[in-house]
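> Build me a model from this:
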Amino acid sequence: MSKLVQGYEVVIGFETHAQLSTHSKIFSRAPTAFGAEANTQACAVDMALPGTLPVMNIGAVERAIEFGLAINAHIAERSIFARKNYFYPDLPKGYQISQFEIPVVQGGEVSFFLEVGKETVRKTVRLERAHLEEDAGKSLHEDFIGQSGIDLNRAGTPLLEIVTQPDMRSSEEAVAYAKELHKIVTWIGICDGNMQEGSFRCDANVSVRKPGAPLGTRREIKNLNSFKFMQQAIDYEVRWQIDQIEDGHAIQQATVLFDPDTGETRAMRTKEDAADYRYFPDPDLPPLVIGRDWVERVKGEMAELPRVMAERFVKDYALPEQLANAITSEQPKAVYFENFYKTLLQNLADQSHLMEACAKGAGWAMVELAARLNTFGIAVHECPVSAEGLAAVVTRIIQGHISHSAAKTVFDLLWNASGDAISNEGQLSVVDEIIKNKGLMQMNDAGELEKIVDEVLSISSKNIEEFKAGNTKALNSLVGLIMKASKGKANPGQVNELLKKKLT
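Alright, predicted model coming up:
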């Protein structure tokens, strides 16, 4: 599925820092809340005062275990912490506590769907590792007074660094992977995923090569804080590297930043290798030992994973795989639609072709709901129409009581109605009352419908001739005339059947 760019193959790997959702830091009891006044959430351990020692936060470990389980990785029974040595003003100790040789999470994979031309394909990215580490502080540069300051509030915040194999071959794949990873960590609740606040920070390692050639020299694009900028940065970097190579220049390994104002990347520093950090085991922290009983307990407490739920939706509700994956993109949305499906099945228990009808109804419901939520800028859990209310509307569509057009009108009225909670039976009654009061009931009387069809055919000789001459669009014109004559109440399916019967 590689896409060549000017005859070059693009190779992308990701390193993502997910800030773990603990209330305290990874090696101290200082709080991790975002937005506090500078240096008010840094204790003696975070500031590396003499005599202080780190103590492991069990909550951070359990979140790492949850992630490992979510991606089918190996959870190391024994992992160790190391000191990553480098000097920077916002790194109080002069080193960062991380994991190097033996990470807590090893292997695993992330799968997602990708649009390639007119096809939807499934892509899998292999993960190399995910390891625990502490965050550094933050340097603040006040240009208007010409000074810099250090805020250590973030120092010691727990991170899970998630590293992939170089399996991605385009910016589209990279963005799709990042979105899926974001979905996983937010779904299981180990990270809030706020990219603007730095809770989910992505670094993309980008290189290019001729097909079949060894991997090229990579450049790392740091701190991509939106999916839009991620794609722009990778696309620019790919073009830049190809231009450099074509002009006869060698690519130097480097760390670069993306400037969204110019749409360009710029070098920040030459890229260091592991040897430059002089890793060695941290003598203040014992090995992290994780027993199988601990892993099983965490596994038993985890919610159903999105991929598992999507597979169940395909099996139990006959949903297309792509639709099931879209519905499980966010946990609140998945819960809403789970309730919707259960109600729909309850309403249509005596219907034939039930699962097919549910799948079609769910597709309509998702499109309408997504459009309405987007228009009003609200989340699904804030939706004024309950899952049971939406199921009532779709029930009447499937039963032939209302057309899709009329259903939109009913949905609009439900949206603007009182938000009082009522039973499913009550929702059906409300929908039926709207249909009755607004005169939206679809015409299903075969005799009455046939009379309208005959009247339209009697004055549509030109359309009839065109249809018999092989112009299939003429049939659509006839359907439109009949729908107009019936004031939109005719059942389009029945209209099509009647027309084909009379014209062939």
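
> all contacts plus neighbour counts: C-alpha atoms, from now on.
Will do.

> Can you report how many residues neighbour T270?
Counted by other CA atoms under 10 Å, the residues lying close to T270 total 13.

> Find the residue closest to it in space, skipping its chain neighbours.
Using CA to CA, 6 or more residues apart in numbering and skipping the chain neighbours, the partner closest in space to T270 is A254 (4.1 Å).

> Could you look up the SS state of N463?
Per DSSP: H, G, I helix; E, B strand; the rest coil, the secondary structure class of N463 is helix.

> For it, list the residues it contacts.
Residues in contact with N463 (CA atoms under 8 Å, 6 or more residues apart in numbering) are A474, L475, S477, L478.

> Which members of the residues you listed are the farthest-apart pair?
Farthest apart among the contacts of N463 by CA to CA are A474 and L478. That separation is 6.4 Å.

> Who has more neighbours out of those two?
Using other CA under 10 Å, the more surrounded residue of A474 and L478 is L478, with 21 against 18.

> Tell me which stretches of the stretch 401-504 of the chain form helices.
Here the stretch 401-504 of the chain has its helices, by DSSP state H, counting those that start in this stretch, at 404-415, 424-437, 446-458, 461-468, 473-485, 492-503.

> In JSON lines, list those helices along with distance to H74.
Below are the helices of the stretch 401-504 of the chain laid out as JSON lines (distance: least, CA to CA, whole Å):
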{"stretch": "helix 404-415", "distance to H74": "47"}
{"stretch": "helix 424-437", "distance to H74": "45"}
{"stretch": "helix 446-458", "distance to H74": "63"}
{"stretch": "helix 461-468", "distance to H74": "63"}
{"stretch": "helix 473-485", "distance to H74": "58"}
{"stretch": "helix 492-503", "distance to H74": "53"}
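
> The ones you listed: which one's closest to A392?
With CA to CA as the criterion, A392 lies closest to helix 424-437 of these, at 5.1 Å.

> Compute the inter-axis angle for that closest one and helix 404-415.
Orientation of helix 424-437 against helix 404-415 (axes from the mean of the first three to the mean of the last three CA atoms, to 10 degrees) gives an angle of 120 degrees.

> The structure of the following sequence is requested for comparison with the preceding one:
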Amino acid sequence: MAAKLIQGYEVVIGFETHAQLSTQSKIFSRAPTAFGAEPNTQASPVDLALPGTLPVMNKGAVERAIEFGLAVNSHIAERSVFARKNYFYPDLPKGYQISQFEIPVVQGGVVEFYLGEEKKSVRLVRAHLEEDAGKSLHEDFVGQSGIDLNRAGTPLLEIVTEPDMRSSDEAVAYAKELHKIVTWIGICDGNMQEGSFRCDANVSVRKPGEPLGTRREIKNLNSFKFMQQAIDFEIRWQIEQIEDGFAIQQATVLFDPDTGETRAMRTKEDAADYRYFPDPDLPPLAIGRDWVERVRADMAELPRVMAARFVKDYGLPEYDATTLTQSKAMAAYFEAAATASGQPKLASNWVMGEISRRLNAGDVTIDQLPINATTLAALIKRIADGTISNNAARQVFDALWSGEGPDVDALIEAKGLKQMNDTGALEQIIDDAIAANADNVAQFRAGKEKAFNALVGQVMKASKGKANPAQVNDLLRKKLS
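Modelled structure (predicted):
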């Protein structure tokens, strides 16, 4: 599908995402990684870069990197190397960051997702292990800044994409899918407010067919809402600059949620500016195939594998299966409802439809639902066996949601929602409707389908909505023919 053009320009977006790994200790020291501690209480001599200290690799961080690589079909390097990324900033105690450059642990891979009902894929360049820096504090100090080194040495997996995205919608959908993957497999808690999942978007524009434009990197996007706003503003700004005759300068920019605008922070460095070289204190990281297979064997069922199973075992469309595996909790809820009801497609429709709508409207998670999967399955059974109509089922659902009781059958009886399944009584209502609506009968026999719908409406009205619509259609057509 051709990329959507904005004012004649094609948008090109790539992502660099820092996922904080869910280890209890830091990547090269035993200091804890818990969030919210008093400043500088979780910084060891290694994190502070005191003379004589040496880094020691955290095995748990490596295993989490392997898990991610397996989740996105990457190549896991049997040998990877750590490098020193040299730059000066007050919250970087060593004057360099230990990262990976030439030989990362995770190479290649792909992230697949849906944008609406269109399937998309974004290629990954790499995912490499590195340590986080500390944090500069400004707001609590008058005329000066403080440095908190609690985060220094926290293990990160930096995930880098090819410039494959062509709109802010696509970029946000990718970020959400990546967030789902790292939280699903448990390598990252995904808390964007605490900085556990931070995205940098590289944005450029160009005329179709021209070389890639100069990119500007929007740093530290910590919500999907701000991510979309920042990218949209940056796209408009770059197009306006080019149209006004100005060249885009490579830069790192920040997004201000209060103004909805990006602003330049500094000129953007290239790899050569960091003077990478292998870290002499860390030997190459060796990952044997047996280690990779042990990690694979211990991993939970991946979302894409579960989605494929839903298609195979339950006969769901691929779109349904992918949507239902957006979270472990939603997938488990659907599977329980589908198994208990014996109606997987109906269960899928309810979970993707009414359940999801209520969750979004109430800003709650599926774990907080007032209707459990067993109760939903009981409701679905009554739709499938013709006891109630879809409209009546929504009334029962409303009652269940508001806490009127967990017994579906009791609610159906109490509210008088049971469909009329007495063929003799229904035939009498249909005969009366035909006799009372001669004009509609004549129009239908003349080929006007709308007249048939009007007759169905009359029958449903006469039955006070209790007639089975499918049964009404069948009987009415037989009598009119």
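
> How close are the two chains, by TM-score?
Remark: TM-score between the superposed chains equals 0.95 [TM-score structural alignment, normalised by the length of the second structure]; 480 aligned residues with a CA RMSD of 1.9 Å.

> quick revisit: could you single out the nearest of the contacts of N463 of the first structure to F229 of the first structure?
Using CA to CA, S477 comes nearest to F229 of the first structure of the contacts of N463 of the first structure, at 45.6 Å.

> got the contact list for that closest one?
Listed by CA under 8 Å, 6+ apart, the contact partners of S477 of the first structure are N463.

> That one and L498 of the first structure, how far apart?
Distance, S477 of the first structure to L498 of the first structure, by CA to CA, to the nearest Å: 14 Å.

> Next: S2 of the first structure.
Distance, S2 of the first structure to L498 of the first structure, using CA to CA: 49 Å.

> So what's the residue count around A127 of the second structure?
28.

> Can you tell me the SS state at the aligned residue in the first structure for it?
When the first structure is aligned by TM-score structural alignment, A127 of the second structure is paired with A130. With three-state DSSP as the basis, A130 of the first structure sits in strand.

> mind listing what A130 of the first structure touches?
By CA under 8 Å, 6+ apart, the contact set of A130 of the first structure is A64, G68, P103, V104, V105, Q106, L160, E161, I162, V163.

> so which of those residues comes closest to F87 of the first structure?
E161 (20.2 Å).

> ok, the closest one touching F14?
No: with contact defined as CA atoms under 8 Å, E161 of the first structure does not count as touching F14 (10.0 Å).

> can you tell me the helix or strand for the residue nearest the centre of the second structure?
Centroid-nearest residue in the second structure: K176, 3.0 Å away (criterion: CA atoms, centre = their mean). For K176 of the second structure, the host element (DSSP states H and E) is helix 168-184.

> right, and the helix or strand after that helix?
Next helix or strand after helix 168-184 of the second structure toward the C-terminus (DSSP H and E): strand 197-206.

> so whatever helix or strand comes next after that following strand corresponds to what in the first structure?
Proceeding N to C from strand 197-206 of the second structure, the next assigned helix or strand is strand 216-221, under DSSP H and E. Under TM-score structural alignment, strand 216-221 of the second structure corresponds to residues 219-224 of the first structure.

> Residues contacting that stretch, please?
For stretch 219-224 of the first structure, contacts defined as CA under 8 Å, 6+ apart pick out 201-207, 230, 233-234, 252-258, 265, 271.

> Let's see the PyMOL selection covering just the buried ones among those residues.
Only the buried entries of these go into this PyMOL selection, using 16 or more other CA atoms under 10 Å:
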select buried, resi 201+202+203+204+205+206+207+230+233+234+253+254+255+256+257+258+265+271
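
> which residue lines up with R477 of the second structure in the first structure?
Using TM-score structural alignment as the criterion, R477 of the second structure maps onto K500 of the first structure.

> Show me the helices in the stretch 1-150 of the first structure, by range?
So, for the stretch 1-150 of the first structure - with DSSP H, counting those that start in this stretch - the helices run 58-70.

> Which parts of it are strands?
Assigned by DSSP state E, counting those that start in this stretch, the stretch 1-150 of the first structure shows strands spanning 4-5, 8-19, 74-75, 78-79, 82-85, 95-98, 105-106, 109-116, 119-134, 138-142, 147-151.

> Go ahead and confirm P93 of the second structure touches A49.
Yes: when contacts are counted by CA under 8 Å, P93 of the second structure is listed as touching A49 (6.1 Å).

> So which of those two has more stuff around it?
Neighbours were counted for P93 of the second structure and for A49 using other CA under 10 Å; P93 has more, 19 against 16.

> Many thanks, we can stop here.
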